[in-house]
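Visitor: Need a 3D model of the sequence below.
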Amino acid sequence: MTDYTQELIDAGIPPIMHQMLSRHGVGALVVRMGIKFLELSPERMVGTMPVEGNTQVAGILHGGAHLVLAETLGSFAAGIHAGVDGQALGIEIGASHHRSVATGLVTGTCTAIHLGRTLTTHEVVMTDEAGRKLSTARITNLIRRSGSAE
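Guide: Sure, this is the predicted structure:
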């Protein structure tokens, strides 16, 4: 079994959550994209991602990178809401892009819209270092409980 302790520390995951994530870490894509977690709760999740290394051919942050950050934050928030007997599964995501960014760090702020027994919905706003809104995404996750049918 792989030990993901250092990966969890590097991503900013607090020790209290290490046991919950010890089997899978934060995921290879999260590591590759350079996403770091700053706040973690079902109601509010904040994380950052560098523009460098996540750009498209025109030298600006790739639109898909916005969605990776949004889905990461929304899914982690839904996973915390689901608890140890549940699993969050993303079922829908969409985004509107408002402006581009070519350098620096992007911050995603994920806010709960609905935290239900079987569904969660979060809004994720990505901003640049000057606080300008880059994109807005909405993600819905299905909460599956241990022992429930697919």
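
Visitor: From here on, just use CA atoms for contacts and neighbour counts.
Guide: OK.

Visitor: Let me know how buried residue 36 is, in neighbour terms.
Guide: 22 (other C-alpha atoms under 10 Å).

Visitor: I meant residue 57, not that one.
Guide: Neighbour tally, residue 57, other C-alpha under 10 Å: 7.

Visitor: For it, I want the exact helix or strand it lies within.
Guide: Under the criterion of DSSP states H and E, residue 57 resides outside all helices and strands.

Visitor: quick one: it from residue 63, how far?
Guide: Distance, residue 57 to residue 63, by C-alpha to C-alpha, to the nearest Å: 11 Å.

Visitor: Surely residue 51 touches residue 107?
Guide: No. Counting by C-alpha atoms under 8 Å, residue 51 does not reach residue 107; the two are 10.3 Å apart.

Visitor: Second chain to compare with the first, below:
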Amino acid sequence: MNTPPIWHGEVPPDVLTAMRRGTLIETLGIEVTAVLPDSLQGRMPVDSRTTQPAGMLHGGASVAFAETLASIAGFLAVDRARFHVVGMEINANHLRPVAEGWVTGVARPIYRGGRAQVWEVRIADDQDRLVCISRCTLAVLEVPTTYLSAEQRA
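Guide: Predicted structure coming up:
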């Protein structure tokens, strides 16, 4: 049985890089590392930008990371000339503290409908131990995407 691809068309990696400039994505050091046939992968540093006063990864940074991966995945999964995705709801279970290194995230679709998408994002530490699991619901709006590069936003 052939599973249809989840991505709509091609988006060159430099476009994804340009979109992050001048945003929270860049501030937190979030990077997309792979667009695979069934998932989107990324990473985020655990450093002064993403930790709380006790020196551990801030739960809010994990949520921002999860929503970033889900939103980029949703963006890649729609016809961007006709649709735009925005976050509607997100939840997260923080399972393990992380004090240094990188966390990696993998976003996979749970549901991709005409009006909504649901993505699961699993975040792990450098030892591949689960740190956070999140579920993000995106609304699919019938307007061309408004994700733009820093130059286009200016």
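
Visitor: circling back to that earlier point, so for residue 51 and residue 107 of the first structure, which residue has more residues nearby?
Guide: residue 107 (26 against 22).

Visitor: Could you check which residue of the second structure pairs with the more buried one?
Guide: Using TM-score structural alignment, the partner of residue 107 of the first structure in the second structure is residue 104.

Visitor: what are the ranges of the strands in the first structure?
Guide: Assigned by DSSP state E, the first structure shows strands spanning 36-40, 44-50, 86-97, 105-115, 119-127, 133-145.

Visitor: ok and the fifth one relative to strand 44-50, angle-wise?
Guide: To tie it back to what came earlier, the one meant is strand 119-127 of the first structure. Computed by axes from the mean of the first three to the mean of the last three C-alpha atoms, to 10 degrees, the angle separating strand 119-127 of the first structure from strand 44-50 equals 40 degrees.

Visitor: swap in the third one?
Guide: Here strand 86-97 of the first structure runs at an angle of 60 degrees relative to strand 44-50 (the same axes, to 10 degrees).

Visitor: Give me the residues contacting strand 86-97 of the first structure.
Guide: Outside of strand 86-97 of the first structure, the residues within contact range by C-alpha atoms under 8 Å, 6 or more residues apart in numbering are 63, 67, 71, 75-76, 78-79, 82, 134-146.

Visitor: Let's see that with 6 Å instead.
Guide: Contacting residues not belonging to strand 86-97 of the first structure are listed as 78-79, 135-146 [C-alpha atoms under 6 Å, 6 or more residues apart in numbering].

Visitor: and what of the last one?
Guide: By C-alpha under 6 Å, 6+ apart, the surrounding residues in contact with strand 133-145 of the first structure are 85-99, 118-127.

Visitor: Any quick PyMOL command for the buried ones out of those?
Guide: To isolate the buried ones among those in PyMOL, judged by 16 or more other C-alpha atoms under 10 Å, type:
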select buried, resi 86+87+88+89+90+93+95+119+120+121+122+123+124+125+126+127
